[in-house]
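Engineer: coords below, sequence missing:
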């Protein structure tokens, strides 16, 4: 039997993958380049998320090896010709990561430190929770270096911070710290030294205690609402309420709540 926390195989050279129970830990593993998002790392990252979903992990914790979570696109790597099939495939892979992380199949927690810039911040913002070390630096430097944002951020960022602030963050591209990210509503927690992964695992443990079917439907309701009008969102809420009412795990959760005197 696989021991808790032991490696269960790596999706590729630039990402490591472990799973203990219902929690998968996906670690970007290119520390010599601050986990910059080369095509190879992006491909490995996508495969790791797909593996976590295939293994029915409840939660995936996404983090980075070394001094950074992810410092964005690797500007020193061999440039792909903009009109090449390889460049187009890389862009699609980036957006596939967004789709996978935002699907109802898994709950994701980004545990970020050092730098979460460009594509790295886009990876984090595709997750359901972001926990950040207090010294993390955030930013969208793409426009400043002649690139464009990817990963659906042109849609997702205004939803999080409003259109005027989204324009400021992307068009000016100025870096900012964890406390400002928290004030803007971009992240959920700021942690002190040595607390990043313990806090992420605490959130993961609490999520695992929830009825899985209800978690998935609640997440899907949010994602659907972002893509629809209020009437469509309310119709889906009714549909999901009927589905959760019939589930076995929901009945068990209600019994526990009643036993403990909680409302």
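Structural biologist: On my side now, so go ahead. This structure is a prediction, so every number in the text was calculated from the model and none was measured. Residues are numbered from 1 along each chain as shown.

Engineer: all contacts plus neighbour counts: C-alpha atoms, from now on.
Structural biologist: OK.

Engineer: From residue 145, how far off is residue 104?
Structural biologist: Residue 104 is 34 Å from residue 145, where distance means C-alpha to C-alpha, to the nearest Å.

Engineer: Looking at the two, which is more packed in?
Structural biologist: Set side by side, residue 104 and residue 145 give different neighbour counts by other C-alpha atoms under 10 Å, the larger being at residue 104 (19 against 9).

Engineer: One more to weigh against that first structure:
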């Protein structure tokens, strides 16, 4: 399948999802939001896709946030409809049930930073720049920035970044715990391919259940989280992949998982 503003490539059990508006530094347009929702919905249903990477493709930016040129001629009702669509796109990223990693090259600003924050974690190269500049335009982050960023780095540091609208480099983002790892320019693609190969050698159902357990568990008190973890574990317990994992361990060979 093809989409107007998103490119999707497949490598074994991995989908590489790339924003494809390089002429606009991958600014988030109405069409790009629609395409992203449709792409992730399509990949969610593909049983042979076990994990995905979100990238900026060939652009010198990951995503610079909302396309303000598109927005300048909108009336209030059109803007409200677009905002609802954008919120749906951000939630689609956050709720994607399979591992979804952001690989950031260049600018990740506003909604672009929020898309990255909505992924399971971020890797970046040395060119990456992160920021939530919305207050400089008299608005606030509206794609989860005020919610996801404090959960990652604490509310005080999040307030500093959001209140100032300041941009930070990849090394600073890594030091603050926003980015998992920073690699030299030109090595990002190699790095995420190696990382996704490492992830997808594992049981795909187990990956999804581990993600569910973590995402739900961090929002509740410990006993409830432990009970939910047990439910997620039990989902894995009755799968053929679990039996294959045990057989492979005892036969001292690499398991062959099928996602069932």
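Structural biologist: Alright, I've got the coordinates. The structure displayed is predicted, hence computed values, not measured ones.

Engineer: now what about the TM-score between them?
Structural biologist: Scored against TM-score structural alignment, normalised by the length of the second structure, the superposed chains reach a TM-score of 0.89; 252 aligned residues with a C-alpha RMSD of 2.1 Å.

Engineer: give the contact list for the residue nearest the centre of the second structure.
Structural biologist: The central residue of the second structure, meaning the one whose C-alpha is nearest the mean C-alpha position (C-alpha atoms, centre = their mean), is residue 119 at 2.2 Å. For residue 119 of the second structure, the residues meeting the contact criterion (C-alpha atoms under 8 Å, 6 or more residues apart in numbering) are 93, 94, 100, 101, 102.

Engineer: so where do the strands sit in the stretch 151-260 of the second structure?
Structural biologist: Defined through DSSP state E, counting those that start in this stretch, the strands belonging to the stretch 151-260 of the second structure, from first to last, are 167-169, 181-183.

Engineer: Mind putting those into a markdown table with mean neighbour count and distance to residue 37 of the second structure?
Structural biologist: Output for the strands of the stretch 151-260 of the second structure, formatted as a markdown table (neighbours: other C-alpha atoms under 10 Å; distance: least, C-alpha to C-alpha, whole Å):
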| stretch | mean neighbour count | distance to residue 37 of the second structure |
| --- | --- | --- |
| strand 167-169 | 17 | 27 |
| strand 181-183 | 19 | 27 |
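
Engineer: so can I have TSV of these showing distance to residue 4 of the second structure?
Structural biologist: Shown next, in TSV, are the strands of the stretch 151-260 of the second structure (distance: least, C-alpha to C-alpha, whole Å):
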stretch	distance to residue 4 of the second structure
strand 167-169	30
strand 181-183	30
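
Engineer: quick one: which of those is nearest residue 42 of the second structure?
Structural biologist: Using C-alpha to C-alpha as the criterion, the shortest distance between residue 42 of the second structure and the strands of the stretch 151-260 of the second structure is 28.9 Å, found for strand 181-183.

Engineer: okay, the closest one sits on what stretch of the first structure?
Structural biologist: Correspondence between strand 181-183 of the second structure and the first structure is established over residues 189-191, with TM-score structural alignment as the criterion.

Engineer: how close does that stretch sit to the second structure?
Structural biologist: Relative to the matching residues in the second structure, stretch 189-191 of the first structure has an average distance of 1.1 Å after the fit, by mean C-alpha distance after the TM-score superposition for the first structure.

Engineer: who's in contact with that stretch?
Structural biologist: Counting by C-alpha under 8 Å, 6+ apart, stretch 189-191 of the first structure makes contact with 130, 131, 132, 133, 134, 178, 179, 182, 199, all of which sit outside it.

Engineer: any idea where the helices of the stretch 101-250 of the second structure begin and end?
Structural biologist: For the stretch 101-250 of the second structure, the helices defined by DSSP state H, counting those that start in this stretch occupy 111-118, 145-153, 155-164, 170-175, 188-199, 204-217, 222-237, 240-251.
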